[in-house]
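Just the structure for this:
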Amino acid sequence: MRARRMTHVLVTATAAGSLLVACSGAGGSTSSGGGDKSINVLMVGNPQMEDIAKLTKSTFTKDTGIKVNFTILPENELRDKVTQDIATQAGQYDVATVGAYEVPVWHENGWLHELGSYADKDSAFDKGDLLKPMVQSLSGADGKLYALPFYGESSFLMYNKDVMKEKGITMPERPTWQQVADIAAKVDGSRPGMKGICLRGLPGWGELGAPLTTVVNTFGGTWFTKDWKAQVNSDKFKQATNFYVDLVRKHGEAGAPQAGFTECLNAMSQGKVAMWYDATSAAGSLEDPKSSKVAGKVGYAYAPVVETKSSGWLWTWAWAMPKTTKKADAASKFMLWASSKKYEKLVGEKLGWARVPSGKRASTYEIPEYKKAAAAFGDITLNSIQEADPTNPGVQPRPTVGVQFVAVPEFQDLGTKVTQEISAAIAGQTSVDKALNDGQKLAEEVAKKHQ
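Prediction:
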């Protein structure tokens, strides 16, 4: 796999005026200047990232003298920006947040620095403490580590315990999707303005595409067979997508076609929906009384299933260093600190233990303060991560690894285009059949390149 194969999936980056910038000791600059004691970090706009942007100046910069210029973007915009910067080797950023999809693909293209050796030299980092699924997802075919996990996640069902109690509903620990749909119908409208469930409807292979693909997997579908036959308009894929779209249209959140992770987090934390199926990493924000009206009132169940025993995804937002950086030493110091036990302790003591960027270290789940703060969701998060099987997430063999994605460069473009059509179906602008028939044609073009 060569770099030229990635160029066709590049998307024009969002105009600079739309950038949401949070800075640490750098006055808002995202330029590459500032000398050896200044690095540029591009990261996704999740609560954990916003936390590190607040904490860096008074801790990491104070201790090392290294200024960190943070650029924070919404998920879809982040993916476009980081892909463009790294694939074209523009060299604007010294560190970028990437995930389990990008690392193996970009490593093969020779775009990323190897990071395992940096971790090995730092005894305090304790590389052996990292959870095995996270290490495997961030390693190249050569077995070397090419990104350091900031936090790891699977997916699960979050629900308002008070609403369930009022309706006399007992949530199964391992519900089926049909049970979830039935419960959504019962709790829809149980309080003024409350909807039954929140499910992502925002287009994007990593937005709507992530939860939808886990539903497809457990319904018995797949994007491609092991020998690269496209399956986007197959019966099982259609059944799963119709189920998802119908559930959102009947009992989902207002403005669903524009709702991604952030919008669903806000809806759940403000008591506007009774259930939410999404990333396990959301629990820390839901349990923070400073920002959540439902803190202490949320229950957690394993990802709903149909034909499989489990269906949670596997993901990590991780720090990667482009080969183009001229500040590898400073960048590596930041990444090692940001993924360290020391940083987890800092978050716990300064911001609250529920907000620790967890899901990456075994030791996190042995910290007494964290165990207490994460009592409602810690064990189920760890179990969900360990149960996720990126090599066999469905009922049939797959051509690549990945639970909620297909690990080839073309999937970024394919997944986004197909989810645009499915989002339009949620909005009532097209049918699921048309969306998937159009998607099948796109998938067949991708398949031809790998058969």
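
For the rest of this, base every contact and every neighbour count on C-alpha atoms.
Will do.

show me what contacts the residue positioned nearest the centre of the chain?
For the chain, W315 is the residue whose C-alpha lies nearest the centre (CA atoms, centre = their mean; 5.6 Å). Going by CA atoms under 8 Å, 6 or more residues apart in numbering, W315 touches G99, A100, M134, G152, E153, S154.

make it 6 Å
Each residue near W315 by CA atoms under 6 Å, 6 or more residues apart in numbering is listed here: A100, G152, E153.

now V356
By CA under 6 Å, 6+ apart, the neighbours of V356 are E344, V347, G348.

Let me know how buried the closest residue to the residue nearest to the centre of the chain other than its chain neighbours is, in neighbour terms.
The shortest distance from W315 to any non-neighbouring residue, by CA to CA, 6 or more residues apart in numbering, is to E153 (5.3 Å). Counted with other CA atoms under 10 Å, residues neighbouring E153 total 26.

Another sequence for comparison is provided below:
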Amino acid sequence: MTRGITRRTALTAGAGLLAAPPIVREANAQSRFDWKRFAGERIEVSLTANPRSQILIQNQREFEELTGIRVGSEQIPEQQHRQKFVIEFASGRPSFDVISISLHVNKRQVGRARWTTDIRALMADASITDPEFDFADFGAGAVAYSTQADGRMDTLPEFTDYFILYYNKELLEAKNIRPPQTFDEMYDSAMRLNDPSRQIFGNVGRGLRNANVVLWSSFLLGTQQRDCLDDQRRLITDTPDAIWAGEFYKKLLRDCSPPGVSGFNWNESQTTFMQGRAAFWLDGVGFATPLEDRARSRVAGKVGYAVVPRGPAHHHCAMFGTALGISEASRKKGAAWLYTQWAVNKTNQLRFLTSGAGAPARTSPYRNEEAIRNSRFSREYFATLIESARISRPGLPEIVPVTEFRDTIGAALTSTIGGADVATELKRATEAFRPVLEASERAA
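Just a heads-up that it's a prediction; the model follows:
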């Protein structure tokens, strides 16, 4: 069963936008590896609705023909999908064999409950692991993200979402401004480019509670502190560094962003940037596709891509990611493992990259010169992804109550856009969330 696509997938212009690289499906079929070992079985796959899931579902017939395994696939909007799989896992009888997981939201929750299988044993079994699987091709950061603190690797990396800086080349060139190298440069340039009388703003970004925390954490990553938790996993979101990040967030959104930005999520930010009304936009790599859609975007062909600017102490970009897990309750782990291998094989990962669906977890797509040369995206885009991978760090703390964390800290940040004192708001939010975190950690 395939369900409708919403959220980011709705931003693509349809299947025609997904320019797939040359198919190499015959290569593995001709090898001695027995892809037909589980022929006749049927597995259920539950995916979050996004461009990567769309690619997998559009091409899953390749897997079915290769293996003889039938696949029932669904894709569900992100929030509903998280609710669904938590409820089903907790019931002990999940309806799916393979599940996509947002690591920045559910990694610790899934790992603590041991809902998904440790795939290390599966990878070590030559009878069910394709010799061309090439685990070494996955980036070290993506592998670490899929690995729990106790060493269990209970998901396989699929996609790594880096925050990057989108900029309007036309607006910057008109005032002879180069892409900013530091956060201070970003603010100064945004102020120079800010012209509310023409409905042109120096910056646009997430101001809405919850959604905005990942923007604030992008600034925090540039400080000496870098993290929201200390070495003892205690909350540290009201420190001088956290306050500095909040002050920068406040002035960037208050001084040189559109009116009403406190209610902006990614969608409103994207719309503003697509209309050519913002010079800078710091957000995830997955928005490149709609920005370059000439039928819908006024800035198509005029979008610049750069890594997140350097902070006062460090240079990092926020990293988020998705991975595929195999339900521990599944009775079809072998067939599920074959699907998981196929889903993140080099061909599909290259499809992700060249279609603009995001940054693949494997490294080989970035070395495919022919595909990059023929892509609609500029070399600057690919160079930005490669550099972002080098400087990336998780953009959210790996905790179970991450939604409550985002709600609480996010509400404080939104208040600052309206003029509230940053230190006061972060102190209040930290004190409110600290007992929630402590209770969660005790339950671990």
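
TM-score for the pair, please.
Once the chains are laid over each other, their TM-score by TM-score structural alignment, normalised by the length of structure 2 reads 0.77; 398 aligned residues with a CA RMSD of 3.3 Å.

how about P435 of structure 2, what's its partner in structure 1?
By TM-score structural alignment, P435 of structure 2 lines up with E445 in structure 1.

how distant is stretch 260-274 of structure 2 from the center of its chain?
How far stretch 260-274 of structure 2 lies from its chain's middle: 18 Å, per CA atoms, centre = their mean, to the nearest Å.

circling back to that earlier point, mean offset of the host helix or strand of the match of P435 of structure 2 relative to structure 2 (after superposition)
Counting by DSSP states H and E, the element that carries E445 of structure 1 is helix 432-448. Mean deviation of helix 432-448 of structure 1 relative to structure 2 after superposition (mean CA distance after the TM-score superposition for structure 1): 3.1 Å.

List the buried residues of that helix.
Buried residues in helix 432-448 of structure 1, counted by 16 or more other CA atoms under 10 Å: V432, A435, L436, N437, D438, G439, Q440, L442, A443, E444, V446, A447.

now the residues you listed in a markdown table, with distance to I422 of structure 1?
Putting those into a markdown table (distance: CA to CA, whole Å) gives the following:
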| residue | distance to I422 of structure 1 |
| --- | --- |
| V432 | 6 |
| A435 | 6 |
| L436 | 8 |
| N437 | 11 |
| D438 | 10 |
| G439 | 9 |
| Q440 | 13 |
| L442 | 14 |
| A443 | 15 |
| E444 | 18 |
| V446 | 19 |
| A447 | 20 |
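
Most widely separated two among those residues?
V432 and A447 (21.5 Å; CA to CA).

what's the helix holding E445 of structure 1 in contact with?
With CA under 6 Å, 6+ apart, helix 432-448 of structure 1 has contacts from W228, A230, V232, N233, V418, E421, I422, A425.

Next: stretch 257-267 of structure 2.
Contacts of stretch 257-267 of structure 2 (CA under 6 Å, 6+ apart): F201, N203, V204, R206, G207, L208, T414.

quick revisit: show me what the residue nearest to W315 of structure 1 lines up with in structure 2.
So E153 of structure 1 corresponds to D161, using TM-score structural alignment.

so when I look at its match, I'm seeing a helix, right?
No. Read with DSSP: H, G, I helix; E, B strand; the rest coil, D161 of structure 2 is strand and lies in no helix.

Would you mind confirming that it makes contact with G321?
Yes. If you go by CA atoms under 6 Å, D161 of structure 2 and G321 touch, sitting 5.4 Å apart.

before we move on, the earlier item: got JSON lines for the contacts of stretch 257-267 of structure 2, with neighbour count, secondary structure and distance to Y187 of structure 2 too?
Below are the contacts of stretch 257-267 of structure 2 laid out as JSON lines (neighbours: other CA atoms under 10 Å; DSSP: H, G, I helix; E, B strand; the rest coil; distance: CA to CA, whole Å):
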{"residue": "F201", "neighbour count": "26", "secondary structure": "strand", "distance to Y187 of structure 2": "12"}
{"residue": "N203", "neighbour count": "29", "secondary structure": "strand", "distance to Y187 of structure 2": "9"}
{"residue": "V204", "neighbour count": "29", "secondary structure": "strand", "distance to Y187 of structure 2": "12"}
{"residue": "R206", "neighbour count": "28", "secondary structure": "coil", "distance to Y187 of structure 2": "16"}
{"residue": "G207", "neighbour count": "32", "secondary structure": "coil", "distance to Y187 of structure 2": "16"}
{"residue": "L208", "neighbour count": "21", "secondary structure": "coil", "distance to Y187 of structure 2": "20"}
{"residue": "T414", "neighbour count": "26", "secondary structure": "helix", "distance to Y187 of structure 2": "19"}
